[in-house]
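J.: Okay, predicted coordinates and the sequence, questions at the end:
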Amino acid sequence: MLTEIQRIPTSGARAVAPFELDGHAFLAVPQLSSDSPGTPPGMNGGDSDTDLLLFRREAEGYVLYQQLPAPGGEDAEFFRIGDDAFLATASIRSGRGPYSYQIDSVIYRWDGGKFAEFQRVPTFAAKQWRHFQLGERHFLALAQGVFLPHTEKDNRPSVVFEWDGAKFVPFQEIASKWAYNWHFFELDGQFYLAHADNRDPSRLYRWDGERFVEFQTLTESEGRAFATFAVDGQTYLAVAVIAAESLVYRWDGSTFVEHQVLAGKGGREFALVENAAGLHLIRVNFIIGPRENPTTALQSQVYRWEDGRFVVVEEFPTAGGTDVAVIGDGEDTLVAVSNSLTPDTHFSTETVIYRFGDTQ
């Protein structure tokens, strides 16, 4: 179902963020680190004084358009407020070892021809931004934190920021130790915000009209990402877990109940695709084993919904896979996958663009 059409050289790529702007298709790829000559390979090393790579779609494929300073790049989130377009970047660390996790993450604004710095936000090991709206209110949620013996005293919870008309200001803290991800959705007239954490439980929060309040625990630890979808009037929530099997929950009218276990460890991100062959879930797997000596060359999965459950219909190789995004391309569908680590744990690998077929 996946046909490779382009490989883009990247280094420690942590996300793929597609968006359209001024009639062009773009792809933002933040990079965690680059290999440092003379130092041993490893996912915890390298030179993290990196740039985000911004590509524009041309006839020959994605071509480099702009580089934006984003040390230790983990995520990029494109969004609009009125006539303005923004790109928020999340930076986990800076330096070449020892590293600093206390680093600003920068929000850029489009000036008509390029992205220019708009706002710097002090963050600690920032992992992801997620923009969402409640009516006319704009929010930007920050997942952050690393809970290790040498970082515990400086660690910070995740934060939901709100647009005040001129900039983003703190609105609410969400308890966390090692946060990774967010997912916002509406269900039965209520608004929900899922928050993934590596050490703390990954929890689902519900908007009570004034703030987000804890609603349900989804996994006790090692949470990474979420996806929601609806089939035959039923709503489901998929939860990616890195050190255990991933889960699919079903909404029973009042809470989410376990519906299916997706076998295999290493789950990092999800993307949904629907075409003539049905509903598909793509799961990208990152690593298995310890961070000091991980296995990075894994198989990631394409599932198809059949008879009320997901079944694997294809597997494809990833090298420390970190993200997956679906891109509309006329009548076709593209899938971008970021890879971050070679089998021998070097950072220099490739982000891959696939065409998604409709094989029955």
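T.: Happy to help now that I have it. Numbering: from 1, shown residues only.

J.: alpha carbons only for contacts and neighbour counts from here, please
T.: Will do.

J.: since we're on Val231, how many residues are nearby?
T.: 10 (other CA atoms under 10 Å).

J.: what's the one helix or strand Val160 maps to in contact with?
T.: According to DSSP states H and E, Val160 maps onto strand 158-163. Applying CA atoms under 8 Å, 6 or more residues apart in numbering, the set of residues contacting strand 158-163 from outside is 137-145, 168-176, 179.

J.: hmm, which of the residues you listed are the buried ones?
T.: By neighbour count, with 16 or more other CA atoms under 10 Å, the contacts of strand 158-163 hold 138-145, 168-169, 174-176, 179 as buried.

J.: Show me the two of these that sit farthest apart.
T.: Spanning the widest gap among the buried ones among the contacts of strand 158-163 are His138 and Gly145, at 23.2 Å by CA to CA.

J.: Check which helix or strand the residue lying closest to Phe161 once chain neighbours are set aside maps to.
T.: Nearest non-adjacent residue to Phe161, counting by CA to CA, 6 or more residues apart in numbering: Pro170, 4.3 Å away. Per DSSP H and E: Pro170 is located in strand 168-174.

J.: the inter-axis angle of the next helix-or-strand element following that strand versus strand 158-163?
T.: Downstream of strand 168-174, the first helix or strand assigned by DSSP H and E is strand 179-187. Interaxial angle, strand 179-187 versus strand 158-163 (axes from the mean of the first three to the mean of the last three CA atoms, to 10 degrees): 60 degrees.

J.: got a list of contacts for strand 179-187?
T.: Under CA under 8 Å, 6+ apart, the answer for strand 179-187 is 127-130, 132, 141, 143-146, 158, 191-198, 223-228.

J.: Second structure for comparison follows:
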Amino acid sequence: MCSCRRLILICYAVYVLPVLPKPVKRQCTGPQVLDLLGLALSESKTANWDIEVHDTRKGYRFSSSRHPAKVEASTFLSSCVVFPSEFSFIFSFKAPTDTVNSEYLTSFLGPDRETVLMAVRYKSDWLFFDYIDDRNTKQSVGVQSRLIKDGKWHDLIVAVSAAEVSFIWDCGTTTRRTLNGRFHDNLKLKSTRFYVASRRKKRGRFTGLMQQLKFVVGSDATSLLCHSSRHFWSANRYSHSGTDEVTPVRVVDDGSEIGTCSLESKGNLVYRSRSNRLEVCQGSRWESISAGPERLDYIEDYTNLKTKSKTLDFELFRLPDKGLFMAAANQGRDRDMNSTIYKWNEHGFVPYQNLTTDMAQDWEYFRIGDDHFLACANQGADERSPHATSTVYRWSEAKRKFVPHQYFLSSAAQSFESFTIDGKHYLAMANYGETEIADVGTGNSDHSLRQKSFVYEWQPDRRAFTVYQTLSTTGCVDLEYFEAYGSHYLAAANSFDGDDSIIDSVVYKWQQSKFVAIQYIETTGAHDLEHFEIGNSHYLAVANYYDYRKKSYKVNSVVYRLSESRGKFLKIQDIPTTGALDWEYFTVGKDSYIIAGSSEDGKSKIDNTIYRWQGAERFVPVHTLSVYPSSDWEMLDIGNGEKYLVSANVKGKNNKILRILTY
């Protein structure tokens, strides 16, 4: 959306390139698969451990007369401050048949070496997961299984998330239990230790045989082990050199060659360190492993994207068999006023096609049947007239580019919005520009921002849009269509009436084949509306740009929730913003996020905050990104676990692409 309107006469300067932003890290990152047993044995004072072979499988026996096997948590979670909130333990063990007391397979002890922060143990034919919940209360969740005392080798996965623990026996029987209290998400790692086959004391030591104990960070290990190969469960031959011959995990950079995946290498694992991604050979190809919902880890700088001039909007879209594209709405002078369509390759976006535009504000991609369209809202460079021509382009397969399809006379058009209702295709255009109005009493003319915005309907026989409905708007900058609870809505962001920026924006509802105003919401220079859905609830975020009364860009933007019973939006949260031009909603796994495009605070770089939805707490800030003044954010998901955030620079040519790393 445009950051410079006729109502506010501001000249923007091009700022000096700032220092690249530093990544904002989550509190725990690191390799996903760790050999906890190997690390504990290598750090032990005991030189030789008792190794026994039972049923062709080798295991370690831990005598109570020897020092317990342990490892400092910071040794293998070196980049962590707190314990990860999602993880798995992988055990291969054979338990004795005659034990009646609790025996610990592993335990995680606090700095006092007494407090058990977490443990996996069994007692008779019961298996338990002990932990400290988020209220610092000791909790225990157990399941009963005859497999514990049957005298056979078993492979066990204990997978833990914030609210649930799963026990998986031999990649078959799975039992899930809801945690009595949520797992503590702020367990400090400083001076904590893991103990293997004990809880440090002689009492409670594991008296059976243990073949392996692995720890998986940020992932349910079930898909890693049970959906790939039995090779992972092969015999563990440990040496003090740290060699682990049970499916070694090879650590490589993201761009490194990892070799051919074949039947001989089936089950091999590769960990890509930069993207924090684990891949397994499935016999013919490498596949990324993602067990359970992924979580946002941290954001890092990826690259700059240089455009012809400052950018007001990015529009991402895919063309079948052609790839991923992004259209930039550019504002400059002369030839630099033209806008560019970029295409994604393995290194980023590269220019694909230039299109002649006239102070472009917004791009909208849509599809009708087999045809692909791009609509460009042009504000117009002629300050003497608000009128300009906005254009709908159509993809030409023969020319392999977009060509003009239809022109619209517009009044400083700000945005297009496409949608379908009952099988019919519509295109709405938001007009901002001034209209000359004659005073009846004096005969003098004046300029007003009361303007008609239009809804167009697609006519299949004419292959063109025709006017379907007019909407009375005032300095309208954005139109947002959405469906909620079986009804169709269109919301209009009105930003300025010629005298004040505190005016009503309007929510329209589709009734009897037209849009009818059902709610007026007071906004402050509203520039963008973002509808999104979390669970079964519908929300509308308003980006408020400027308070004309206070002459200030520091304005609260607002999040509303749609009340199904009342049929109206109710305010649920104010969020401080600075010259907000855009809201972008996106998800990572099951988590919901929003980020506002902040454009004004007098600096060359501005903090843009990512907020995460946390239920009763509403949206809470979780990451701060220092980028060029931003007019638009777009979330880019190119598949295979690669996600990016793209920020449009409203004051310069260098736009920012940031990479989202997940775990």
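T.: Happy to help now that I have it. For clarity, every value in this text was computed on a predicted model and none was experimentally measured.

J.: TM between them?
T.: Scored by TM-score structural alignment, normalised by the length of the first structure, the superposition of the two chains gives a TM-score of 0.78; 312 aligned residues with a CA RMSD of 3.1 Å.

J.: follow-up on the earlier one: look up how far Thr345 of the first structure lies from the residue nearest to Phe161 of the first structure.
T.: For Pro170 of the first structure, the distance to Thr345 of the first structure (CA to CA, to the nearest Å) stands at 37 Å.

J.: Asp307 of the first structure now?
T.: 40 Å.

J.: do Val231 of the first structure as well
T.: Val231 of the first structure is 40 Å from Thr345 of the first structure, where distance means CA to CA.

J.: do the same with Asn44 of the first structure
T.: From Asn44 of the first structure to Thr345 of the first structure the distance is 10 Å (CA to CA).

J.: Check Ala166 of the first structure too.
T.: The gap separating Ala166 of the first structure from Thr345 of the first structure is 42 Å, by CA to CA.

J.: Same drill for the two, tell me which one is more crowded.
T.: Thr345 (25 against 7).

J.: In this structure the more buried one contacts Thr296, no?
T.: Yes. Counting by CA atoms under 8 Å, Thr345 of the first structure touches Thr296, with 7.3 Å between them.

J.: List the buried residues of the longest helix along the second structure.
T.: Longest helix in the second structure by number of residues (criterion: DSSP state H): helix 36-43. By neighbour count on 16+ other CA under 10 Å, the buried set for helix 36-43 of the second structure is 36-42.

J.: quick one: it to chain centroid distance?
T.: Computed by CA atoms, centre = their mean, to the nearest Å, the separation of helix 36-43 of the second structure from the middle of its chain amounts to 36 Å.

J.: which helices and strands sit right next to that helix?
T.: Other elements packing on helix 36-43 of the second structure under the criterion 3 or more CA pairs under 8 Å, 6 or more residues apart in numbering; DSSP states H and E are strand 69-72, strand 193-196, strand 209-217.

J.: Specify the angle between it and strand 209-217 in degrees.
T.: Using the same axes, to 10 degrees: helix 36-43 of the second structure against strand 209-217 is 110 degrees.

J.: For the stretch 101-250 of the first structure, which segments count as strands?
T.: 102-110, 115-124, 126-134, 137-144, 158-163, 168-174, 179-187, 190-197, 202-207, 212-219, 223-231, 234-241, 246-251 (DSSP state E, counting those that start in this stretch).

J.: mind checking which of those strands is nearest Ile353 of the first structure?
T.: Of all those, strand 223-231 comes closest under CA to CA, at 20.9 Å.

J.: Burial check on Asp51 of the first structure, number of neighbours?
T.: Close neighbours of Asp51 of the first structure, defined as other CA under 10 Å, add up to 20.

J.: For it, which non-adjacent residue is closest in space?
T.: Pro69 (4.5 Å).

J.: Relative to the second structure, and after superposing, what's the average distance for the strand holding Pro170 of the first structure?
T.: Once fitted to the second structure, strand 168-174 of the first structure is off its aligned match by 0.6 Å on average (mean CA distance after the TM-score superposition for the first structure).

J.: In the second structure, which residues correspond to that strand?
T.: Taken onto the second structure by TM-score structural alignment, strand 168-174 of the first structure occupies residues 402-408 there.

J.: Identify all contacting residues around that stretch.
T.: With contact meaning CA under 8 Å, 6+ apart, stretch 402-408 of the second structure is reached by 373-374, 389-396, 464.
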